[in-house]
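>>> Coordinates for the following, if possible.
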Amino acid sequence: MGILGKACLSLGGVMRPPGPSTIERIRSLAATATPTMATLADEPGTRFSASGAVERAGRVILLIDANHPLHEVLRTAPPGDTDLEIGVALRAMRHVGHTPTVRARIWCQGWVSVVPAEESHEAALTVWESTPDETLLAVGGEPREGAPLLARVEPERLIYHTYDCAGVIDGADFRAVEPDPLIGPAERILRHMNDRHRDELSASLRHLPEVPQGAAWIWELDSLGVTLWVNRLDSDHPSLVRVPWSARATAPCQLERALHDLMAHQGASPHH
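As a prediction, the model looks like this:
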């Protein structure tokens, strides 16, 4: 049985450690985010709709249909041309109860180009995993007139704003850091816990010292700990409570065990 780390309370300020670094946290948030809007650097007043996902390497993949204003510009650009500067708005969502809540807004500024034909299949799978779209079935090979294409944005700078912090990250620094290795299974576990075990999560707060009482949901889950969103009984303003693991989790089953220990009031640990 592991020992539960001391919970850290955030009241709208920067979340305190232990937890992932800021860049790792934003990389993980970006991995769950989807594009909503794009603008060209030389036409900032013109906005285009955007859809796609963020690939594992940290670049934004955009699905551009044949009628999109950017389609012809990208299709006719020389192969490998990255002279087109673009900004893409990304949004990561979380449902708190039945209410959709924005976890993070990220503005990615960088250079956009068509995904090379030999990499288009993998890029299409990345988008499909995030947002299944039958348009992806028509993507492949060299860009064709009347057919959708995939483009990717090499980040030069990212501006982020979460519920509890904001800042700017250099694109190279962003791509140099890996997202949390358990981000995929963590999101699935998190959704299950929020759907089925909210009462147990709320009850577990009674056993955490100096933590406000209220209705709790999992806000973030990673290999270093869990962050709970608490709708406080004594305030109209929610709080984020960070509960660290006693050691880094390296497998999904360890995350499940740690959460079970937390709700069973036995002390949370990713160890078996």
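>>> only C-alpha atoms for contact and neighbour calcs from this point on.
Fine.
>>> Check the gap between the closest residue in space to residue 141 that isn't next to it in sequence and residue 84 for me.
Distances taken as CA to CA, 6 or more residues apart in numbering place residue 117 nearest to residue 141, at 4.6 Å, with adjacent residues excluded. Separation of residue 117 from residue 84 (CA to CA, to the nearest Å) stands at 19 Å.
>>> Buried residues, the longest strand along the chain. List them.
In the chain, with assignment by DSSP state E, the single longest strand is strand 99-114. For strand 99-114, a neighbour-count test (16 or more other CA atoms under 10 Å) marks 103-114 as buried.
>>> and for that strand, what are the contacting residues?
29-30, 74-75, 79-95, 143, 149-163 (CA atoms under 8 Å, 6 or more residues apart in numbering).
>>> And stretch 23-34, by the same measure?
For stretch 23-34, the surrounding residues in contact (CA under 8 Å, 6+ apart) are 51-56, 58, 90-93, 104, 106, 130, 160, 169, 173-174, 177-180, 183.
>>> Pull out the buried positions in it.
Quick answer for stretch 23-34 (16+ other CA under 10 Å): 23-34.
>>> Which residue is the nearest non-sequential neighbour of residue 51?
Spatial nearest neighbour of residue 51, excluding adjacent residues (CA to CA, 6+ apart): residue 35 at 5.1 Å.
>>> for comparison, sequence B:
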Amino acid sequence: MQHPVTAPPIPERVRTLAVGAAPTHVSVAGSALPATAVRGGVDAEGRPILLVKPDELLYGVTDEIVVTVDLVATRAIESVDRARGMLKVRGWIQPVPADEIRDAAISIAERCPDEDLFAAVESRGPRLLRVDVAQVVYLTGQESGVLDAEDYLAATPDPFLDAAERMLHHVNSAHRAQLVEAVAVLLGAPAPNAWLWELDRFGATVRTAPDNLIRLPWPAPVTSPTALEQALACLLCRH
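Below is the predicted model:
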């Protein structure tokens, strides 16, 4: 008997997390300098884009140097951001080419908005630097490991990510009582702290406690946003 796939392949999962992850710190390989705070986002190819001001580390970079950028993906639970996963992207940093600055700024503005992005586009102080990925270390819930650049960059995020995020936020904000009841039925025990944590084409992940995530796979991977919505509705109706 063939068992259903219960979760996305690791490269796809990591790329999906990276889409909404924000850079938090950057460190320079071989340097005694401590890691410093940084802003920016991740472009459509999965490469970190750093937004650097004139008085910040790396502002004067002209040649490629090796750095490690920490990215953190979060989920708001009761108005508090909780970490879903952390990625450490190691690679060579370089200025974003002048003819690509606008596209780079637009690619990260929707998920990581920052007023200084406009200044960078207009060459009014801040600069955009891009990391040419060499490897990615990931820590996501109970999983950890390393992806090389080829596997990471060849993967694509979940195809229904945007729709899934909208559905997830809607359930957590408007239908949590229904979710709590449905999870309690599935577990055979009360689950008052259940929150929808992740949603993708292979299933849903529910957070019932800070250190407890429960994976609920679909009978088969869904193939459209409509099918994802129907699968989620079936989950919520289990009460």
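>>> Next one: residue 138 of the first structure from residue 124 of the first structure, what distance?
Applying CA to CA, the value for residue 138 of the first structure to residue 124 of the first structure is 10 Å.
>>> Report the distance from stretch 113-133 of the second structure to the chain centre.
Distance of stretch 113-133 of the second structure from the chain centroid (CA atoms, centre = their mean, to the nearest Å) equals 20 Å.
>>> Can you give me the end-to-end span of that stretch?
End-to-end distance for stretch 113-133 of the second structure: 23 Å, by CA to CA.
>>> buried ones in it?
By neighbour count with 16+ other CA under 10 Å, stretch 113-133 of the second structure contains the buried residues 114, 116-117, 120-121, 126-133.
>>> Over to stretch 156-168 of the first structure?
156-162.
>>> re earlier: of all pairs in the buried residues of strand 99-114 of the first structure, which one is the farthest apart?
In those, two members sit farther apart than any others by CA to CA. They are 103 and 114, at 29.3 Å.
>>> I'd like the distance between the spatially most central residue of the first structure and residue 157 of the first structure.
Centrality entry for the first structure: nearest residue to the mean C-alpha point is residue 29, 2.3 Å, by CA atoms, centre = their mean. Going from residue 29 of the first structure to residue 157 of the first structure by CA to CA gives 16 Å.
>>> got it, and residue 105 of the first structure?
14 Å.
>>> Kindly report the same for residue 84 of the first structure.
Taken as CA to CA, the span from residue 84 of the first structure to residue 157 of the first structure is 15 Å.
>>> quick one: which of the buried residues of stretch 113-133 of the second structure is nearest to residue 190 of the second structure?
Residue 190 of the second structure lies nearest to residue 114 out of these, by CA to CA, at 41.5 Å.
>>> Identify the residue of the first structure aligned to the closest one.
In the first structure, residue 114 of the second structure lines up with residue 133, judged by TM-score structural alignment.
>>> Contacts only, for that match.
Residue 133 of the first structure neighbours (CA under 8 Å, 6+ apart): none.
>>> same question, residue 128 of the first structure
Contact analysis of residue 128 of the first structure by CA under 8 Å, 6+ apart lists residue 136.
>>> Check which helix or strand it maps to.
In the assignment (DSSP states H and E), residue 128 of the first structure maps to helix 120-130.
>>> Going by neighbour count, list what's buried in that helix.
Residues 120-121, 123-124, 126-128, 130 are the ones in helix 120-130 of the first structure that count as buried (16+ other CA under 10 Å).
>>> Save these as JSON lines, and put in distance to residue 253 of the first structure too.
Shown next, in JSON lines, are these (distance: CA to CA, whole Å):
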{"residue": "120", "distance to residue 253 of the first structure": "33"}
{"residue": "121", "distance to residue 253 of the first structure": "31"}
{"residue": "123", "distance to residue 253 of the first structure": "29"}
{"residue": "124", "distance to residue 253 of the first structure": "29"}
{"residue": "126", "distance to residue 253 of the first structure": "24"}
{"residue": "127", "distance to residue 253 of the first structure": "27"}
{"residue": "128", "distance to residue 253 of the first structure": "26"}
{"residue": "130", "distance to residue 253 of the first structure": "23"}
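>>> which two of the residues you listed lie the greatest distance from each other?
Across the buried residues of helix 120-130 of the first structure (CA to CA), the longest gap, 15.7 Å, separates 120 and 130.
>>> if we can go back for a sec, could you tell me where whichever helix or strand comes after the helix holding residue 128 of the first structure falls in the second structure?
Downstream of helix 120-130 of the first structure, the next assigned helix or strand under DSSP H and E is strand 149-162. Counting by TM-score structural alignment, strand 149-162 of the first structure falls onto residues 127-140 of the second structure.
>>> Give the closest residue to residue 239 of the second structure in space, chain neighbours not counted.
The shortest distance from residue 239 of the second structure to any non-neighbouring residue, by CA to CA, 6+ apart, is to residue 182 (5.1 Å).
>>> same question, residue 162 of the first structure
residue 104 (4.3 Å).
>>> Quick check: the aligned partner of that neighbour in the second structure vs residue 198 of the second structure, distance?
Under the alignment (TM-score structural alignment), residue 104 of the first structure pairs with residue 85 of the second structure. Here residue 85 of the second structure is placed at a distance of 11 Å from residue 198 of the second structure (CA to CA).
>>> burial measure for residue 196 of the first structure, as a count.
10 (other CA atoms under 10 Å).
>>> Quick check: the counterpart of it in the second structure vs residue 239 of the second structure, distance?
In the second structure, the residue matched to residue 196 of the first structure (TM-score structural alignment) is residue 174. For residue 174 of the second structure, the distance to residue 239 of the second structure (CA to CA) stands at 17 Å.
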